[in-house]
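Enquirer: return atomic coordinates for the entry below.
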Amino acid sequence: MTLRRKKLPKPVVSTTNNKTIRKKKTHQFSQALISKFHVLNKEKEKLKQQSQTAEVIERLTAIDKEMEHMGGLDAYQKASLLGQDKRRGGDSSKWFIKQLLSLKKPIEFENDINYSETYSLLDVGAVSGTNYSKEGKWIKAKAIDLNPQDSLVEKADFFEYPIPTEKYQILCLSLVINFVGDTKKRGIMIARANEFLVKNGLLFIVLPNPCVNNSRYCTDEHFKKILDYLGFSLVTSHVSRKLVYYLFRKIKDVNIKKIQKSKPKFPKVLLNDGVSRNNFCVVI
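Expert: This is a model prediction of the structure:
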């Protein structure tokens, strides 16, 4: 009789190689850097609105040093660029392009003296200048950012950017509003977007999911009401695990100077209490 050797179970080993681990750690580091930068930026904006006492100035200096130690805005942008990597499912413009292809151009665009076969688009806070390069035949895009990481992106501050004579048909604010530390400036940013768009122009907004689904001061419905007040009507929206996508259409002009001088229509008001919630808010 032939004795059969009993097969020993194969040892359990990790199939994750060092390269995969390095990529994961790099991504985790980038996410941590982005999160920390947001926290510091918000604190900085709040302190700038306070009386500039010695204590406040000291804290502002400390924040600047900490941001500089992290690599400053340049490091933040590089981390954001990593987050937009196709392998990580980034680049929010993909969803927007799908929606745009399903929409029919408004008749106002056809009658516009500036109308052409292409859409004019302003991409604010663009990490990359090639987000719409594949659609170059029918989208004429211009990208701006405070600290460009791409030669195709113009260095500019949207709050100071001149309103063009020939207004845009599309304006994109993808993961930009949440970066603004001042809650009032967030509202002004959306109001300014109205001034940059033609009638029936499209406003594409992307926010981190927790901004409207886990905030004490902002909900999805509340955010839509703010946009309605600022002259926009919702076309469609989409919610993913990490992000919320909105596509609005401009239905009326707004007087931004009048809005700035008047009492806030949407002040900072507690909507959802809870210790685990964040403080994202838009005031206008």
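Enquirer: for the rest of this, base every contact and every neighbour count on C-alpha atoms.
Expert: OK.
Enquirer: can you name the next helix or strand after the longest strand along the chain?
Expert: Of all segments of type strand in the chain, defined using DSSP state E, the longest is strand 197-208. As assigned by DSSP states H and E, the chain's next helix or strand after strand 197-208 is helix 210-213.
Enquirer: summarise which helices and strands that following helix is packed against.
Expert: helix 220-229 (3 or more C-alpha pairs under 8 Å, 6 or more residues apart in numbering; DSSP states H and E).
Enquirer: which residues in the stretch 101-250 of the chain form helices?
Expert: Along the stretch 101-250 of the chain, the segments classed as helices by DSSP state H, counting those that start in this stretch run 107-111, 183-196, 210-213, 220-229.
Enquirer: now mean neighbour count too, for the ones you listed, in CSV please.
Expert: Below are these laid out as CSV (neighbours: other C-alpha atoms under 10 Å):
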stretch, mean neighbour count
helix 107-111, 12
helix 183-196, 21
helix 210-213, 20
helix 220-229, 16
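Enquirer: between those helices, which gets nearest to residue 60?
Expert: helix 183-196 (18.3 Å; C-alpha to C-alpha).
Enquirer: what's the angle from that closest one to strand 197-208?
Expert: 140 degrees (axes from the mean of the first three to the mean of the last three C-alpha atoms, to 10 degrees).
Enquirer: packing partners of helix 183-196?
Expert: strand 168-174, helix 256-261.
Enquirer: can the ones you listed go into a markdown table with extra columns for mean neighbour count and distance to residue 154?
Expert: Listed next are those as a markdown table, based on neighbours: other C-alpha atoms under 10 Å; distance: least, C-alpha to C-alpha, whole Å:
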| stretch | mean neighbour count | distance to residue 154 |
| --- | --- | --- |
| strand 168-174 | 23 | 15 |
| helix 256-261 | 12 | 25 |
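Enquirer: closest to residue 184 out of the ones you listed?
Expert: helix 256-261 (9.1 Å).
Enquirer: just checking, residue 122 touches residue 173?
Expert: No - taking contacts as C-alpha atoms under 8 Å, residue 122 lies outside contact range of residue 173: 9.0 Å.
Enquirer: let's see this one next to it:
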Amino acid sequence: MNETDKAWLAALIDGEGSIGIGHQVHLVENQKRSTFFPYISISNLNRPILEKAKELFQSGCITEAKGVYTFITKKQQSIYKVLKDIKPYLIIKKDHANLLLEYLEFNMINFGAPQGETHKEYYIKMRKLNLKRGQKLKLPKFYLQKQTRGLWISKEELERLYLQEELSLREIAQKLNVSKVSVWRALKRFNIKTRPKSKDTRSKSTYRAWTKEEDEFLRNNYTKMTDREIAQALNRTISSVFGRRWVLGLRK
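Expert: I've put the predicted structure just below:
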């Protein structure tokens, strides 16, 4: 997307668009569950304008009702990329964009985790931003899942702790009151290169017993990840991971 397209799309969203977080309720195993999702929508009488917007987003669909066309996209990756590109040109919707980018980054770090109170808080903040003058906030009933504690930290802060202060995964986890796995996932999500193994692994002469949390992580991921990746995530040696798999009867 060139600078002209970025400025054009930002102006279109400022004037005719909406940046938000949606909420739906689904039945999962006969239980109601709240689902939150990001979206950007634009309404206009001119379909070609929305066709161009769709082309720039590389996602979404266009619908028509009573002569008014509406473009909407809910694809997180394209929303994140486009908002990053057009944010400098936004005026009216800049606060909305900043909040949605923060929400999307939280989702990236906690990918796969149940949606819970944090998602609800972002949803309410966005609803407040989108209120019209004199309009009162009316919230739906939420059906939240039990949410495991995740890691919320900026890339800059994580780089400072890991690369500049050279804290280990365990030390960062203790500092932030999260698991080492959460720290490792954040490193991967932000594409922060891990340090040489000698700086981040335990001494070979020191034995550290496997915890229930580590065993559970191994059971859940040994078919999805290599022993090397698991070793990095758990701050262990590859041979330790291999040996533990055999003890637990986890064969690839």
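Enquirer: after superposing, what score do the chains get?
Expert: TM-score of the superposed chains, computed with TM-score structural alignment, normalised by the length of structure 2, equals 0.30; 131 aligned residues with a C-alpha RMSD of 6.0 Å.
Enquirer: still on that earlier bit, export the helices and strands packed on helix 183-196 of structure 1 to TSV and tack on distance to residue 36 of structure 1?
Expert: As requested, those are exported to TSV (distance: least, C-alpha to C-alpha, whole Å):
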stretch	distance to residue 36 of structure 1
strand 168-174	19
helix 256-261	30
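Enquirer: which among the ones you listed is found nearest to residue 196 of structure 1?
Expert: strand 168-174 (6.0 Å).
Enquirer: which strands or helices does the closest one pack on?
Expert: strand 119-124, helix 183-196, strand 197-208.
Enquirer: so for residue 66 of structure 1, which of those sits nearest?
Expert: helix 183-196 (22.4 Å).
Enquirer: how many neighbours does the residue nearest to residue 44 of structure 1 when sequence neighbours are not counted have?
Expert: In space, and not counting its chain neighbours, residue 44 of structure 1 is closest to residue 60: 6.3 Å by C-alpha to C-alpha, 6 or more residues apart in numbering. For residue 60 of structure 1, the tally of surrounding residues (other C-alpha atoms under 10 Å) stands at 19.
Enquirer: name the residues of the helix or strand containing residue 60 of structure 1 that come out as buried.
Expert: Following DSSP H and E, one finds residue 60 of structure 1 within helix 54-70. Using 16 or more other C-alpha atoms under 10 Å as the test for burial, helix 54-70 of structure 1 gives 60, 63, 67.
Enquirer: buried stuff in the helix ranked longest in structure 2?
Expert: As assigned by DSSP state H, the longest helix anywhere in structure 2 is helix 94-109. Within helix 94-109 of structure 2, the residues that count as buried by 16+ other C-alpha under 10 Å are 94, 96-97, 99-109.
Enquirer: which elements pack onto it?
Expert: Partner elements for helix 94-109 of structure 2 (3+ C-alpha pairs under 8 Å, 6+ apart): strand 17-28, helix 76-86, helix 117-129, helix 180-189.
Enquirer: so that helix versus strand 17-28, what angle?
Expert: Using the same axes, to 10 degrees: helix 94-109 of structure 2 against strand 17-28 is 40 degrees.
Enquirer: mind listing residues that contact helix 94-109 of structure 2?
Expert: Applying C-alpha atoms under 8 Å, 6 or more residues apart in numbering, the contact partners of helix 94-109 of structure 2 are 19-21, 38, 76, 80, 83-84, 87, 119, 122, 126, 129, 150-152, 182, 185-186, 189.
Enquirer: rerun that using 6 Å as the cut-off
Expert: Contacts with helix 94-109 of structure 2, where a contact means C-alpha atoms under 6 Å, 6 or more residues apart in numbering, come from residue 186.
Enquirer: still on that earlier bit, quick one, which of the helices of the stretch 101-250 of structure 1 is nearest to residue 29 of structure 1?
Expert: helix 210-213 (20.0 Å).
Enquirer: next, the buried residues of the longest strand seen in structure 2.
Expert: The longest strand of structure 2 (DSSP E) is strand 31-44. Within strand 31-44 of structure 2, the residues scored as buried using 16+ other C-alpha under 10 Å are 33-44.
Enquirer: OK, contacts around the closest residue to residue 238 of structure 1 other than its chain neighbours?
Expert: Leaving aside its sequence neighbours, residue 238 of structure 1 sits nearest to residue 245 (C-alpha to C-alpha, 6+ apart; 5.0 Å). By C-alpha under 6 Å, 6+ apart, the contact set of residue 245 of structure 1 is 206, 237-238.
Enquirer: now the buried members of the residues you listed.
Expert: Buried among these by 16+ other C-alpha under 10 Å: 206, 237.
Enquirer: burial count for residue 122 of structure 1?
Expert: 23.
Enquirer: against residue 97 of structure 1, how distant is it?
Expert: 14 Å (C-alpha to C-alpha, to the nearest Å).
Enquirer: please apply the same query to residue 37 of structure 1.
Expert: Applying C-alpha to C-alpha to residue 37 of structure 1 and residue 97 of structure 1 gives a distance of 29 Å.
Enquirer: when these two are compared, which one has more neighbours?
Expert: Set residue 37 of structure 1 next to residue 97 and count neighbours by other C-alpha under 10 Å: residue 37 wins out with 21 against 12.
Enquirer: quick one: residue 23 of structure 2 and residue 38 touch, right?
Expert: No - Residue 23 of structure 2 is not in contact with residue 38 according to C-alpha atoms under 6 Å; the separation is 9.0 Å.
Enquirer: about what we covered before: can you tell which of the helices of the stretch 101-250 of structure 1 is closest to residue 73 of structure 1?
Expert: In terms of C-alpha to C-alpha, the element of those nearest to residue 73 of structure 1 is helix 183-196, at 18.7 Å.
Enquirer: quick check: buried residues in the longest helix belonging to structure 1?
Expert: If each helix of structure 1 is counted by residues according to DSSP H, the longest one is helix 18-48. Neighbour counts over helix 18-48 of structure 1 (16+ other C-alpha under 10 Å) mark 27, 30-31, 33-34, 37-38, 40-44, 47 as buried.
Enquirer: kindly report the same for stretch 239-251 of structure 2.
Expert: Those would be 241-242, 245, for stretch 239-251 of structure 2 by 16+ other C-alpha under 10 Å.
Enquirer: ok, so of the residues you listed, who is nearest residue 27 of structure 2?
Expert: residue 245 (36.4 Å).
Enquirer: where along the stretch 151-252 of structure 2 do the helices fall?
Expert: So, for the stretch 151-252 of structure 2 - with DSSP H, counting those that start in this stretch - the helices run 155-159, 169-176, 180-189, 197-200, 212-221, 227-234, 238-248.
Enquirer: turn those helices into CSV, columns for distance to residue 52 of structure 2.
Expert: Listed next are the helices of the stretch 151-252 of structure 2 as CSV, based on distance: least, C-alpha to C-alpha, whole Å:
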stretch, distance to residue 52 of structure 2
helix 155-159, 33
helix 169-176, 44
helix 180-189, 31
helix 197-200, 48
helix 212-221, 42
helix 227-234, 42
helix 238-248, 50
